[in-house]
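K.L.:
Next input, structure requested:
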Amino acid sequence: MPGIHPPVTLQLEPHAIPAVRVAFEEALVELGHQLIRLRLAGVIPGPWLGDPISADVVDYYHARVMDAPDGPYAALRAYEVELTKVRDNLQILEDHYRRTEGENAALWGRL
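P.N.:
Okay, here's the model as predicted:
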């Protein structure tokens, strides 16, 4: 979960940024598919025996796994948010690098 661990610095050579960004994008797409699948299949539709015990289990499971702000499903959603931040920051770095390199190439081409 965010805030539990100190931030980690990712150091990359500028030419590697696009490939790393693509890897994060692919991870986000796959995680998105799995989250949709989990949201659809991870919910128990109702008490399977129709008794109070299985109803209690369904309620407990949903409260702890699917709906809890600190539960597994929320942790995967938080992971998705963090991956998105990393991907977006990599895009910003890539754009900055391309602008800077373009400006440098133009400057050196004029000299």
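K.L.:
can we go C-alpha only for contacts and neighbour counts from here?
P.N.:
Will do.
K.L.:
Run through the helices of the chain in chain order.
P.N.:
Secondary structure of the chain (DSSP state H): helices at 17-41, 52-61, 72-110.
K.L.:
what helices or strands is the shortest one leaning on?
P.N.:
Here helix 52-61 is seen to pack against no other helix or strand when contacts are counted using 3 or more Cα pairs under 8 Å, 6 or more residues apart in numbering; DSSP states H and E.
K.L.:
Who's the closest spatial neighbour of the most centrally placed residue in the chain, skipping the chain neighbours?
P.N.:
Nearest residue to the geometric centre of the chain (Cα atoms, centre = their mean): Glu80, 2.0 Å. Closest residue to Glu80 apart from its sequence neighbours, by Cα to Cα, 6 or more residues apart in numbering: Leu28 at 6.6 Å.
K.L.:
And this one, please, so the two structures can be compared:
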Amino acid sequence: MSTPTEFGQRKLKVDPSAIPEARKAFEHALDEFDAKIRRAVDHLPTKPWAEDPISSETSKAFNEQTSDKALAALKFYREQLVGVISQLKMIEEQYRKVEGDNTAMWGKHQRDLG
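P.N.:
Okay, the predicted model is just below:
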């Protein structure tokens, strides 16, 4: 998938010992996003509120100029959350294979260098 130019992409650096909590935080954010946004998306595209020609034209213009971009941004944001969660799960699994469940060991190398 290509990244729309208006949406920037950021890199996330997480200390290995913080991975489980970071994953939980992103999962919580995704749950909240889904709960709140799904309700809001049900109201898009907007409908003519007064059921007259003026509100019909206004609603049409709003939908053409705004809702498509808003929905694209929301979809992209959700995909990014899902991607971060997937990457954190994969990294966490790799660390567990190497270090086991001893999460204190995950940050050991960082502490030794400090």
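K.L.:
what's the TM-score for these two chains?
P.N.:
Remark: TM-score between the superposed chains equals 0.75 [TM-score structural alignment, normalised by the length of the first structure]; 98 aligned residues with a Cα RMSD of 2.1 Å.
K.L.:
ok, back up a step: including distance to Val8 of the first structure, could the helices of the first structure go into JSON lines?
P.N.:
Shown next, in JSON lines, are those (distance: least, Cα to Cα, whole Å):
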{"stretch": "helix 17-41", "distance to Val8 of the first structure": "16"}
{"stretch": "helix 52-61", "distance to Val8 of the first structure": "33"}
{"stretch": "helix 72-110", "distance to Val8 of the first structure": "11"}
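K.L.:
To Thr9 of the first structure, which of those lies closest?
P.N.:
When the helices of the first structure are compared by Cα to Cα, helix 72-110 sits nearest Thr9 of the first structure, at 10.8 Å.
K.L.:
Leu10 of the first structure pairs with which position in the second structure?
P.N.:
With TM-score structural alignment as the criterion, Leu10 of the first structure lines up with Leu12 in the second structure.
K.L.:
got the contact list for Leu44 of the second structure?
P.N.:
Each residue near Leu44 of the second structure by Cα atoms under 8 Å, 6 or more residues apart in numbering is listed here: Asn63, Ser67.
K.L.:
how much space between it and Gln80 of the second structure?
P.N.:
22 Å (Cα to Cα, to the nearest Å).
K.L.:
Next: Ser55 of the second structure.
P.N.:
Ser55 of the second structure is 35 Å from Gln80 of the second structure, by Cα to Cα.
K.L.:
Check Ala70 of the second structure too.
P.N.:
In terms of Cα to Cα, Ala70 of the second structure sits 15 Å off from Gln80 of the second structure.
K.L.:
and what of Gln110 of the second structure?
P.N.:
In terms of Cα to Cα, Gln110 of the second structure sits 27 Å off from Gln80 of the second structure.
K.L.:
what number of residues lie near Gln110 of the second structure?
P.N.:
As a burial measure, Gln110 of the second structure scores 12 neighbours (other Cα atoms under 10 Å).
K.L.:
coming back round to it: just give me the match in the second structure for the residue nearest to the centre of the first structure.
P.N.:
The alignment partner of Glu80 of the first structure in the second structure, by TM-score structural alignment, is Arg78.
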